[in-house]
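[1] No letters, just coordinates:
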């Protein structure tokens, strides 16, 4: 079963890892932040070794994005990604797991204070 883990963020200023720019993360004791990063690195390594991690990447500054919509039969480009939203997509991971429960177990390690992480099945029409 394939899922995508979408990392939503609203750090100001923009940067990676996004947790370094989120007030709730910055308020944590340094030891707790380091422990969280170590656990995150560990789950990525485990998923890489098991083949569950199919890919993923951090995305660039949303201020550099362009949004394309169709108008009058042709695409019109505007600054993106969504000017009316404060949150933006910061990155994603593609995973292939044996069950929905395993996907939920993994995604629970991808979130911390002030973060929003989305788990969505990949459509395999």
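    It's in. As the structure is a prediction and not an experimental result, all values here were calculated from the model.
[2] going forward, measure contacts between C-alpha atoms and count neighbours the same way
    Noted.
[3] Residue 89: which element?
    Using DSSP states H and E, residue 89 maps to strand 88-96.
[4] Residues in contact with whichever helix or strand comes after that strand: which ones?
    Going down the chain from strand 88-96, the next helix or strand is helix 100-107, by DSSP H and E. Among residues not part of helix 100-107, those counted as contacts by C-alpha atoms under 8 Å, 6 or more residues apart in numbering are 1, 3, 5, 43, 95, 97, 117, 119.
[5] Just the buried residues from those, in PyMOL please.
    PyMOL command restricting those to the buried ones, with burial defined by 16 or more other C-alpha atoms under 10 Å:
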select buried, resi 3+5+43+95+97+117+119
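[6] ok, and here's another one to check against it:
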């Protein structure tokens, strides 16, 4: 089964970090990312742009209406995502716990939300 893992953070706390603290956090990331990749269970991962680049879309009168900013009002934002392959919840926990947001960045609200993927469709471009 595949799992969508959403990595959260608090933009205000991240923006308030001292440059040296941000540098130390950034330097710790490659080893964590490598450990996750080395499991062979990482399907895909990516980082997302911040709140200023985000926009929402909701149906209004049968048409999409676009608004600036995050879709939902929340203190935390999704800052990245990754998809893993795991046999069950226990394996998903073990694999997802290798992501930096599972063990680093507590002071800036890092955390991970794991969603089993029920159905998935892939369309290839020609």
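    It's in. Keep in mind that this is a model prediction, so the values were computed, not measured.
[7] circling back: next step: the contacts of helix 100-107 of the first structure restricted to strands.
    Among the contacts of helix 100-107 of the first structure, DSSP state E puts 3, 5, 95, 117, 119 in strands.
[8] can you name the two of those residues that are farthest apart?
    95 and 117 (14.1 Å; C-alpha to C-alpha).
[9] which residue ranges form the helices in the first structure?
    23-26, 30-50, 100-107 (DSSP state H).
[10] Translate residue 88 of the first structure into the numbering of the second structure.
    When the second structure is aligned by TM-score structural alignment, the residue opposite residue 88 of the first structure is residue 77.
[11] Among the ones in strands among the contacts of helix 100-107 of the first structure, which one sits closest to residue 82 of the first structure?
    Out of these, the member with the shortest distance to residue 82 of the first structure (by C-alpha to C-alpha) is residue 117, at 17.9 Å.
[12] Quick one: map that closest one onto the second structure.
    Using TM-score structural alignment, residue 117 of the first structure pairs with residue 112 in the second structure.
[13] now its match, nearest residue through space, not along the chain?
    Nearest residue to residue 112 of the second structure, sequence neighbours excluded (C-alpha to C-alpha, 6 or more residues apart in numbering): residue 7, at 4.5 Å.
[14] What separation is there between the one you found and residue 78 of the second structure?
    Distance from residue 7 of the second structure to residue 78 of the second structure, counting by C-alpha to C-alpha, to the nearest Å: 6 Å.
[15] For these two, indicate the residue with more neighbours.
    Neighbours per residue (other C-alpha atoms under 10 Å) separate residue 7 of the second structure from residue 78, with residue 7 holding more: 26 against 22.
[16] wait, what's in contact with the more buried one?
    Contacts of residue 7 of the second structure by C-alpha under 8 Å, 6+ apart are 78-81, 101, 110-113.
[17] Could you do residue 118 of the first structure as well?
    By C-alpha under 8 Å, 6+ apart, the neighbours of residue 118 of the first structure are 5-8.
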